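Asks: Just need the structure, nothing else, for what follows:
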Amino acid sequence: METVTMNDADTPLMKQYKKIKSEYSDCILFFRLGDFYEMFNEDAKLASKILGLMLTKRQQSPMCGVPYHSALTYISKLINQGFKVAICEQVGDEDTKTKLFKRKVIRVITPGTIIEENLLNSKSSNYLCALVVDIVGWGMSWLDVSTGEFYSINNLDDKNFNDLNSLISRVSPKEVVADSKTIKFLNDNRINFFRDNIYEFHCDFSSEPAWSNEPVWQNNKLALKASMLALSYIKSVQPEINAELKPYYYDDNKTLKLDESAIKTLELVEPDYDGGHSLFDVIDNSKTAMGSRLIKKWILNPLYDYYLVNKRLNAVDYFYQNDEAVEKLWDEISRIADIERVSGRIINMTTTPADLIGIKNAIKRLDDIKKLLNENGFVSVIPEVVRKINSLDTLKNLFKLIDEAIDENSSLKVGEGELFKKGYSADYDELKSLISNSQGIISGIEQSERERTGISSLKIGYNSNFGYFIEITKANISKTPENYIRKQTLTSSERFITPELKSIEEKILSASEKIKKLEQSLFREIKDQVLLSLDELMEYSSCVAYIDAICSLAYTARKNQYVRPEIVSDDIIEIENGRHPVVEQFLPPQSFVSNNLNFNENLRSIILTGPNMSGKSVYLRQNALIVIMAQMGSFVPADKARLGLVDRIMTRIGAHDRLVRGESTFMVEMKETSSILKLATKKSLILLDEVGRGTSTFDGIGIAYAVLEYIHKNIGSKVLFATHFFEITKLAEKYDGVENFNISVKEWVNSKGKTEISFLHRVVKGSADKSYGVHVAQIAGLPEECIKRAREILNKLETREIDLNTTTNVLPLFSSNPLIDKIRMIDLNKLTPLDALNILNELKKEADE
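Replies: Model (predicted):
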């Protein structure tokens, strides 16, 4: 038996460890020793801190470990911290000379290559991204090894990498790898989409896979290289993979573009704060994890294709109208295991017996699903799905194999000698019979020896030191036969063995060992057979996911009283009594105040004013969400909706988490606004909330005015522009196609003579005449002294004579003389004599000009 000693740093065991560790220096090595995974040296120091383990030390070598049966709990903590974990297992018998087991790393677990079910979010994909960039353009692949989903794309016309940034935001990879040239290019050009979470990996691009000869890959070489990089990395960390993974070329031109800002500010798939709710939370009512993951993909990748949008809407509409048939179909779908993720484990050859039972039960429902689809006219709206389901009869052979082999009533663990049904393997049955009858055989020998010796108290026992033994009490020692061999003397008895007993023992014990090895061998053969059906299983899982997702959208539409949007070719957005799909769910029934929106060729920009807390941001977001829902193929929360396709939704709302990257609120705001001005088209929808608020009032007004004017004159996008700068409302007087709207407020004086307000949340034409900021401050609980002082200052400011009328094309400021404004802003109490001279010099220069 292998012994663990640290008395000598150069023991065979430590030499073995150091050799393996040198090959995986970028990983924390989990080194299997018996029932534990041990870590040594720097790995032990690091892991002990993160995992809260006790650090021991033997001969100056730090060491810590975790039980193998609970290792995943510890591995998940390391993965969440961004570390890679190499799993080193005992893979052979003990060497008789060195007393060492053969060991090797069977896989490396990284954030983007997780396949363990309890380390994954069942409702989210887990993508590894591979990126290749050169002077021509970029190629990107993303692969979810837990499901086998694999896509690749390249772009030769994205100089500023805006489309790449958008795609990365929508894919949201857990891990990104790139070749050395790409890393250098990104560093030289200061491009950091990945917040430094990108890793260099070498790939031999000269050895192209067989499928690379297809025209789509020969015409998209950067996509091909990105795919090869992803595959090379996967095979380096998961060498057990046998299946050939092949990517699909992804057409991003048929997708409504969403960037990181839009995804976060609209709270599409994750809430903006703990305890919040996202659009995904509201519209995902899927009954399988496969359906949930597909809904999430649809939300992040709405369609930009008239035919495809209406095709999906037709399916949802049909499911909406035929709820009785759909309910039966959905019930069958709900009973199917996550065979998409099981397919991932088939690829990685880590399939478990429980996975096979899940596959068997899924195939068992295939005929019922097929019957429901064919009998209820579903072929008219989801013909591809029905056709695929009808073509999966070959899976019945797999069902038969699993059904005849695996015993569902066993522990469903390989190596315990009880996994396979009787009749599957004659050798297995023989060994199992020997083991199961062993007690009877021993009892028979015991009875025979009692009769032969005349010792009625004779008994046969077992211990791990010397196996089976015959025990005779001291009172009957004189009756002991000559062929008995003494093994142990106890206080009141003696223990003996016989050659016959040892022979039976050898057969029984070797049978236990043989059946474990045979069971492992038979299960490997079954996994090989299952691998042959991988394509059919993946087809099946995609059909189940699609049906489940459509069922979910139809159910949500019925439950939340959504309507089917009309998709038109005109460049319009007409929404009648639209509602925010998330906010309305957490208010009393019928209490959400709905509002209209009517963008057309005659109205392109809406300036929205009104007090804080009145619902401006909700109005902006709800209209963007309705567009996204419509283009993903969902019904929408409104009484009526007619929409022309939108190519891009861009938002400037809040600063999100980018403040932690060392960027000020205003810098974030300006970068996002700059991106909008560069990328927006006439078909885009833009949401701008309080542009310019992060700087001084004059600068803010100037920037806000100029931004909206630029979009309206030069781009023509549909713009919802919320602001507290009333000066911006003058644009509606200057340009056709710009109109003012405000959130209405009811104001009255109560019986105590105190002014009170109520937010009606209704969007009406015209600009707001007050901001009601002091009232909001009062509601928020500011001291009465502060409120009183604020009103005094507000009254003084409002009674100043400010001339906003001008005939020039320049934005009017608060004074007709900019020099006077600058002088007013000088704080004399903080000026040094030198500062005063410098300011005076600058003012004189401006005056001379």
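Asks: make it CA atoms for all contacts and neighbour counts henceforth
Replies: Fine.
Asks: Ile336 - nearest residue in space that isn't next to it in sequence?
Replies: Distances taken as Cα to Cα, 6 or more residues apart in numbering place Ala362 nearest to Ile336, at 5.1 Å, with adjacent residues excluded.
Asks: Packing partners of the helix or strand encompassing the one you found?
Replies: Using DSSP states H and E, the element containing Ala362 is helix 353-364. If contacts are counted by 3 or more Cα pairs under 8 Å, 6 or more residues apart in numbering; DSSP states H and E, helix 353-364 sits against helix 339-347, helix 395-405.
Asks: Could you also give me the structure for this next sequence, so I can compare it with the first?
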Amino acid sequence: MAKQTPMMEQYSKIKAQHQDAFLFYRLGDFYELFYDDAVMAARELEITLTKRNNGSSEGIPMCGVPYHSAENYIKILIDKGYKVAICEQVEDPKTAKGVVKREVIQLITPGTVMESSMLKEGENNYLASLSHFTDGSFAVVYNDLSTGETRIALITDGWDAVIHELYSQPIKEIVVSSNLPEQLQTQLKDRLNVTLSYQDEVNFNAEYRNLSENINNDERLMKAFSRLLNYIQFTQKRSLDHLQKAEVIELKDYLSLDMYSKRNLELTETIIKKGKHGSLLWVLDQTVTAMGSRLLKKWLERPLLSKTRIEKRLDIVESFYHGFMERDTVREALKSVYDIERLAGRIAFGNVNARDLMQLKKSLEKIPELKAALYQFSKQEMTELADALVYPEFLLDKLEAAIVEEPPISIKEGSIINDGYHEQLDKYRDASRNGKQWIAELERKEKEETGIKSLKIRFNRVFGYYIEITKSNLHLIPEGRYERKQTLANAERFITPELKEKEQLILEAEEKSVDLEYQLFIEIRELMKEHIPELQHLAEVVSTIDVLQAFATVSETNNYKRPSFVDNKLHIKNGRHPVVEKVMKDGAFVPNDISLNEEKHILLITGPNMSGKSTYMRQLALTAIMGQIGCFVPCEEAELFIFDQIFTRIGAADDLVSGQSTFMVEMLEANHAISHATDRSLILLDEIGRGTSTYDGMALAQAIVEYIHDHIQAKTLFSTHYHELTALEESLSHLKNIHVRAEEDNGNVVFLHQIKEGAADKSYGIQVAKLASLPAPLIDRASTILKELEGGEAGKMQHQNVHEEHSIKEEQNSQLSFFIDSSSEAITEKQSKGEHKVISELKNLDLFDMTPLDAMNALHKLQKSVRK
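Replies: Reported below is the predicted structural model:
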């Protein structure tokens, strides 16, 4: 192997410390990548891969990106889950001996992004840390570095609870100990699709002691918090003054939504397209600011359990709802408020520019207008909100005096600070401006005295100021007037001692002016940094106002009503699905009532496919969630029950990542519900048992309903096509049958989408298949087969063997029919010996190896023997 050059030796040493990241190694105006980094980056960024000669015949793979546009390339890598280590020169090349010293000044990871171009305005960008303890508990810490928000939760319900908790948050990266069991690490990566990072050294930094005040010396939470802080310090390598005090989340204070329910209910994104459009968030998000949009999403992910807190939000929403003119004033004011939360983060982080400070200034200017609008409501809750809108007003005065109205992006090239702000800066600017005026006057005078109309005085960074005269006019120059500086193809460049003297004065003034402007900008930034907590508090209040006015706006637009909260019952009059009604034509959605109470807390729903059973179930859950986040709900009237948990099993999908079939996913979700639900929970189960054979599915469905009824007493909606289950209304006192009404007209089904009491008469499966445009011969054949299967006693007997083994042993004569209804005939002890023989033959039939036609023929033969 050829000996490395000193520069490549330096690169290799730095790269060895950042093996899991792309090393962007600064060389002049480019960030260069070498070896495997170069090969991978060229592929991921679609840039040219070249080679660097390092004394070997093969050369070193390399590629590079321009320094000025590096942010775009870094974003691509971060979005793909990679990390990027930024390596810069940390000493002046003019004074360096040998290779210029370089260091990694920042490690950019998916969870530690600060650049606004890499962040989505309305979404948090969470870095999480996970710590596990010997008592089986886990601690999860969330941090959004762009806002400084930090939250921490202790989970004592096992690993599944950890996965459900992490799934519900927009996490891009999780920091763990390398000692976390490998199978758990694999689950984190595969189930959550996040970047996994490691931090084994955990030492609490006393500098951040104030951030841990809310942790109350809990060693587990302190360790988890320290792991996250240590990782942020390692990656960012700078002061983190904008980090907020860690908020300890008591999970018991919020409605629990497991990963299945959050996905099935499409709260923040749709199942298929994984986008906001079509989700509940899409309907409710009438916020005006980016920070309001983020807060709304957080509220949706953690609905409240406290009736007092819910009612307080509803009081404010009601004030906004009725004070629509004042609400419009609030919305107009909010439109000029920028993302104060992230601006504060950028100020503390040191990557704020003058345009960012102008955004802060414009935001602060709108606060008095916002306060005045809130005071117009004359309600205590609104006055409290207005009073909370406080900030150091002198900051606005400072920004007004210091920063020009339209500053450049760069903070190192001047033109940032207002005239009149700093005396010395004004002097430099005066010298520069007067000098340039002198240059213009000199050019006019030289043209006049030499008679050369095309004479120009120009400037470049190499020669400074010079006089340029075309060759055709050189004969007009008086002898000895100028000193020749440079010869071009068609012109000559000259200087004079007086011109060079003025040049020195101008350039010195401009250079000192730019340097002084930068220093003044840093001073202003540091002043802002001292007041970050006040700015963050202001951002929190503005965000809350924004979300609550959004609730009022969407409630007025969509005719939502304020709910009341009662114990042990739930009644919704003419309830609607908030998302479905938005995507349907006006007036097309059919509203329905729903009632649940202590007497009837299970509703068994039957009806055809496509009739609206799943919509009816989902709209209850979404209505409950909307109420518990403090929003009005889609109905005419609503008395809501405050649910502690919502569990859903709606829809069918394989979990390919975990290698689980549709039926296994169905059973896992059902098990999660019945294992964790309480009598204050809501359970929605749709078509349980359809993923297996009819007998298995029906048996499981009935057993699940009975278990919920007898052991959990949770409010439950259970939809099914097993019509035999409707007989449970006779044996389960807390169960009630309802159905979705449909009618048949000349072989076509008409869905009325109306919920009625009682059981449906049939499922209309063939009619639905007809609506799906299956071939007519196929539909006709299916109709014929259905009539044959329903003919005679075959239709009555096709479900009789569900629990055959134990039923015949216990009550052979009375249990032939697993589901007994008014059309069933009980088998009495007076049956003949011939009938007992039929029962024995029926028992020995292997139905799973028979076609439907064979089964029908066998049943027909047995029936004939009984009728003899």
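Asks: that older thread, single out the most deeply packed of the helices and strands packed on helix 353-364 of structure 1.
Replies: Most buried of those, by mean neighbour count (mean count of other Cα atoms under 10 Å): helix 339-347, with a mean of 25.
Asks: And the contacts of that helix?
Replies: With Cα atoms under 8 Å, 6 or more residues apart in numbering as the test, helix 339-347 of structure 1 has contacts from 115, 145-148, 241-243, 290, 351, 355, 358-359, 362, 527, 530-531, 534, 537-538, 541-542.
Asks: Onto which residues of structure 2 does it map?
Replies: Using TM-score structural alignment, helix 339-347 of structure 1 lines up with residues 340-348 of structure 2.
Asks: Check structure 1 and tell me which residue is nearest its centre.
Replies: Ser124 (3.9 Å; Cα atoms, centre = their mean).
Asks: quick one: that residue is in a strand?
Replies: No. Counting by DSSP: H, G, I helix; E, B strand; the rest coil, Ser124 of structure 1 is not part of a strand but coil.
Asks: Lys616 of structure 1 corresponds to which position in structure 2?
Replies: With TM-score structural alignment as the criterion, Lys616 of structure 1 lines up with Lys613 in structure 2.
Asks: and the helix holding Ala362 of structure 1, how far from structure 2 on average?
Replies: For helix 353-364 of structure 1, the mean distance to aligned residues of structure 2 following superposition is 1.2 Å (mean Cα distance after the TM-score superposition for structure 1).
Asks: roughly how far apart are Gln233 of structure 2 and Met118 of structure 2?
Replies: When distance is defined by Cα to Cα, to the nearest Å, Gln233 of structure 2 is 20 Å away from Met118 of structure 2.
Asks: on that earlier part again, which of the contacts of helix 339-347 of structure 1 are buried?
Replies: If you count burial by 16 or more other Cα atoms under 10 Å, the buried members of the contacts of helix 339-347 of structure 1 come out as 115, 145-148, 241, 290, 351, 355, 358-359, 362, 527, 530-531, 534, 537-538, 541-542.
Asks: start and end residues in structure 1 for stretch 519-532 of structure 2, please.
Replies: Going by TM-score structural alignment: stretch 519-532 of structure 2 matches residues 521-534.
Asks: and the longest helix for structure 1?
Replies: Under DSSP state H, the helix in structure 1 containing the largest number of residues is helix 499-532.
Asks: what's it packed up against?
Replies: Right, helix 499-532 of structure 1 is packed against helix 339-347, helix 426-436, strand 467-473 by 3+ Cα pairs under 8 Å, 6+ apart.
Asks: Just the buried positions in the very next helix or strand once past that helix, please.
Replies: Counting by DSSP H and E, the next helix or strand C-terminal to helix 499-532 of structure 1 is helix 534-560. Neighbour counts over helix 534-560 of structure 1 (16+ other Cα under 10 Å) mark 534, 536-557, 560 as buried.
Asks: thinking again about what came up before, relative to Thr806 of structure 1, which of the helices and strands packed on helix 353-364 of structure 1 is closest?
Replies: helix 339-347 (65.6 Å; Cα to Cα).
Asks: how many degrees apart are that closest one and helix 534-560 in direction?
Replies: 160 degrees (axes from the mean of the first three to the mean of the last three Cα atoms, to 10 degrees).
Asks: how big is the offset of helix 339-347 of structure 1 relative to structure 2?
Replies: Mean for helix 339-347 of structure 1 is 1.5 Å (mean Cα distance after the TM-score superposition for structure 1).
Asks: Arg690 of structure 2: neighbouring residues, count only.
Replies: 21 (other Cα atoms under 10 Å).
Asks: wait, is Cys763 of structure 1 part of a strand?
Replies: For the record, residue 763 of structure 1 is Val, not Cys. Yes. Assessed by three-state DSSP, Val763 of structure 1 belongs to a strand.
Asks: That one corresponds to which position in structure 2?
Replies: Aligned partner of Val763 of structure 1 by TM-score structural alignment: Ile755.
Asks: Can you give me every residue that contacts its match?
Replies: Shown in contact with Ile755 of structure 2 (Cα under 8 Å, 6+ apart): Asn592, Asp593, Ile738, His739, Val740, Arg741.
Asks: Same check on Ile469 of structure 2?
Replies: Ser454, Leu455, Lys456, Ala491, Glu492, Arg493.
Asks: Mind doing that once more with 6 Å?
Replies: Residues near Ile469 of structure 2 by Cα atoms under 6 Å, 6 or more residues apart in numbering: Leu455, Ala491, Glu492.
Asks: The last one: what secondary structure?
Replies: Put plainly, it is Glu492 of structure 2. Glu492 of structure 2 ends up strand, using three-state DSSP.
Asks: I am finished for the moment; much appreciated.
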